[in-house]
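Student: sequence first, then the predicted structure:
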Amino acid sequence: MGGGYKADTTPLLKALLHGAKFPSCSVNGVLLGFDGGDADGVHVVDAVPLFHTALPLAPHLEVALAMVDAYVKAQQGGLQIVGYYQADAAYGVTELGKTGKAIADRLHQQTKASCALLIDSKKLAAMVNEKEDLPFELVVRRPNGWQVAKVDKDGNGGLVCTGGSVRDLLLNYWNAQKHHKICDFDEHLDDITKDFLNPDLLA
């Protein structure tokens, strides 16, 4: 896709805070944004945390996706589900796995330009300790399956972050205990007063 993939800091931070809240679990969620076609590409503007327990049974997933879909359709301006994110509980794992691929395929049926973001725990540790590199692998759908997007020598072809420093913002939100305040769909099932859309989390 000529326009590539770009993301605001909000969805990236929500995905990272989701993982930080449940460090011993695999977590996942969906990405919301706009598909501008070949010219403008996909712009990810928000993320919705879904699960942190054993990756989901089909009925729970379908209910969660239906609720998110109803939310985006109620918004104006063409907001839609444009991708999936996942962090594996095992250190250094950067593969979607069977369940992740099934969910990403499910979303790809709705939005052909959809992507997946994998949180790379090794890159995350490096980012927190010393450098700014985004701790995400961008995975895109190719004719032979989901593959990590190839980045050329000039850095083109990967995920582009729009906005401020993800590292600085993440450390600020960590110090403010924001990772304890984020809610996912698993928690919403236990207590419906917990809003898994997290509209005010980073306000």
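Tutor: Perfect, I can see it now.
Student: please make it C-alpha for all contacts and neighbour counts, starting now.
Tutor: Noted.
Student: can you give me every residue that contacts residue 115?
Tutor: Residues near residue 115 by C-alpha atoms under 8 Å, 6 or more residues apart in numbering: 82-84, 104, 108, 138-141.
Student: equivalent analysis for residue 196, please.
Tutor: 48-50, 182-185, 187-188.
Student: show me the residue at the heart of the chain, geometrically.
Tutor: Among the residues of the chain, residue 85 comes closest to the average C-alpha position under C-alpha atoms, centre = their mean, at 3.4 Å.
Student: pretty sure that residue sits in a helix.
Tutor: No. Residue 85: not assigned to a helix; according to DSSP: H, G, I helix; E, B strand; the rest coil it is strand.
Student: count of neighbours near the residue nearest to it when sequence neighbours are not counted?
Tutor: Leaving aside its chain neighbours, residue 85 sits nearest to residue 117 (4.6 Å; criterion: C-alpha to C-alpha, 6 or more residues apart in numbering). Residues near residue 117, counting by other C-alpha atoms under 10 Å, number 26.
Student: wait, doesn't residue 117 sit right on residue 86?
Tutor: Yes. If you go by C-alpha atoms under 8 Å, residue 117 and residue 86 touch, sitting 6.5 Å apart.
Student: what ranges does the chain have for its strands?
Tutor: Using DSSP state E, the strands of the chain run over residues 5-8, 27-35, 42-51, 80-87, 115-119, 136-142, 145-148, 159-162.
Student: so for residue 193, which of these sits nearest?
Tutor: Of all the strands of the chain, it is strand 42-51 that lies closest to residue 193, at 15.3 Å by C-alpha to C-alpha.
Student: now that closest one: buried residues?
Tutor: 42-51 (16 or more other C-alpha atoms under 10 Å).
Student: adding another structure so you can compare the two:
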Amino acid sequence: MTIEVDSLPYATIVLHALKYPSKAVYGLLLGEAKGSKVKVNNVVPLAHEASPLSPSLEIALTLVSARPNGEAIVGVYYAPQNLKETGASPTAIRLAQKIAAINGSPATIVELQNVKLEGGCQNECLTCRQSNDEGKWKELSISATQDTLTTVSLAAQRRLYREVVDFENHLDSPESDFYNAALAASILEAY
């Protein structure tokens, strides 16, 4: 099984965690799963406060699922609240199981390892888990290219985390785009 995360979603995951350094954050992975390969092309930040299984996030799942852009929800990402916390979050597992039930296929969980953000975000900091047919979670690695790490580092240096809008922000201010089109343009411009 291989997991590939493009530069833009990789940077968005890191920036979402940097925006809320003392809170757990959650989001959706968008892309395609073909055979033993999952390619993540985009992410949608969901939450930094609420439980990712709250009714408002059920609405977010429905909105993102119905979006006619050709991308499927292939999993969930999260960053733990505590700096050195690692391992599968029970909340992320429940959200991934919900996504797997909707899709009828295994879901992927990408975890940000907060402790690896030290040093200007220039280190690989994502790990991955994927469920199998028996419901067990297997840990997989995600390799980032140097271009991806450079993109993440430059985005963090430019403090683009201030531009991240998650679904909870959207509920507070409906004109806010939780799909983060402006952020994507800023990240690509940073590199």
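Tutor: Right, received. Where do you want to start? Source: prediction; values computed, not measured.
Student: hmm, residue 38 of structure 2 is touching residue 30, no?
Tutor: No. Using C-alpha under 8 Å, residue 38 of structure 2 makes no contact with residue 30, being 9.8 Å away.
Student: what is in contact with those two at once?
Tutor: residue 74.
Student: coming back round to it: can I get the strands of structure 1 in CSV with distance to residue 15 of structure 1?
Tutor: Shown next, in CSV, are the strands of structure 1 (distance: least, C-alpha to C-alpha, whole Å):
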stretch, distance to residue 15 of structure 1
strand 5-8, 12
strand 27-35, 8
strand 42-51, 7
strand 80-87, 7
strand 115-119, 8
strand 136-142, 10
strand 145-148, 18
strand 159-162, 14
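Student: report the contact partners of the closest residue in space to residue 38 of structure 2 that isn't next to it in sequence.
Tutor: Nearest non-adjacent residue to residue 38 of structure 2, counting by C-alpha to C-alpha, 6+ apart: residue 3, 4.9 Å away. For residue 3 of structure 2, the contacting residues are 37-40, 128, 140-142, by C-alpha under 8 Å, 6+ apart.
Student: change it to 10 Å
Tutor: Listed by C-alpha atoms under 10 Å, 6 or more residues apart in numbering, the contact set of residue 3 of structure 2 reads 33, 36-40, 108, 110, 127-130, 140-143.
Student: could you find the counterpart of residue 63 of structure 2 in structure 1?
Tutor: Aligned counterpart of residue 63 of structure 2 in structure 1: residue 67 (TM-score structural alignment).
Student: I misspoke; the intended subject was residue 120 of structure 2.
Tutor: That one, residue 120 of structure 2, aligns with residue 128 by TM-score structural alignment.
Student: could you pull up the residues touching residue 106 of structure 1?
Tutor: Neighbours of residue 106 of structure 1 in contact, by C-alpha under 10 Å, 6+ apart: residue 100.
Student: check which residues of the longest helix along structure 1 are buried.
Tutor: When structure 1 is parsed with DSSP state H, its longest helix is helix 58-74. Across helix 58-74 of structure 1, burial judged by 16+ other C-alpha under 10 Å covers 60-61, 64-65, 68, 72.
Student: ok, now stretch 139-150 of structure 2?
Tutor: 139-140, 142, 144, 148-150.
Student: cool, and stretch 11-19 of structure 2?
Tutor: Result for stretch 11-19 of structure 2 [16+ other C-alpha under 10 Å]: buried residues 11-19.
Student: again, but for stretch 177-193 of structure 1
Tutor: 178-179, 182-188.
Student: mind putting these in JSON lines, distance to residue 162 of structure 1 included?
Tutor: Listed next are the buried residues of stretch 177-193 of structure 1 as JSON lines, based on distance: C-alpha to C-alpha, whole Å:
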{"residue": "178", "distance to residue 162 of structure 1": "21"}
{"residue": "179", "distance to residue 162 of structure 1": "22"}
{"residue": "182", "distance to residue 162 of structure 1": "22"}
{"residue": "183", "distance to residue 162 of structure 1": "24"}
{"residue": "184", "distance to residue 162 of structure 1": "25"}
{"residue": "185", "distance to residue 162 of structure 1": "27"}
{"residue": "186", "distance to residue 162 of structure 1": "29"}
{"residue": "187", "distance to residue 162 of structure 1": "30"}
{"residue": "188", "distance to residue 162 of structure 1": "30"}
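Student: out of the residues you listed, which comes closest to residue 27 of structure 1?
Tutor: residue 184 (9.3 Å).
Student: what about the closest one, distance to residue 198 of structure 1?
Tutor: Distance, residue 184 of structure 1 to residue 198 of structure 1, by C-alpha to C-alpha, to the nearest Å: 8 Å.
Student: common neighbours of these two, please.
Tutor: In contact with both residue 184 of structure 1 and residue 198: 48-49, using C-alpha under 10 Å, 6+ apart.
Student: from residue 93 of structure 2, how far out is the residue of structure 2 most remote from its centre?
Tutor: Distance to the chain centre peaks in structure 2 at residue 134, reaching 24.4 Å (criterion: C-alpha atoms, centre = their mean). Separation of residue 134 of structure 2 from residue 93 of structure 2 (C-alpha to C-alpha) stands at 14 Å.
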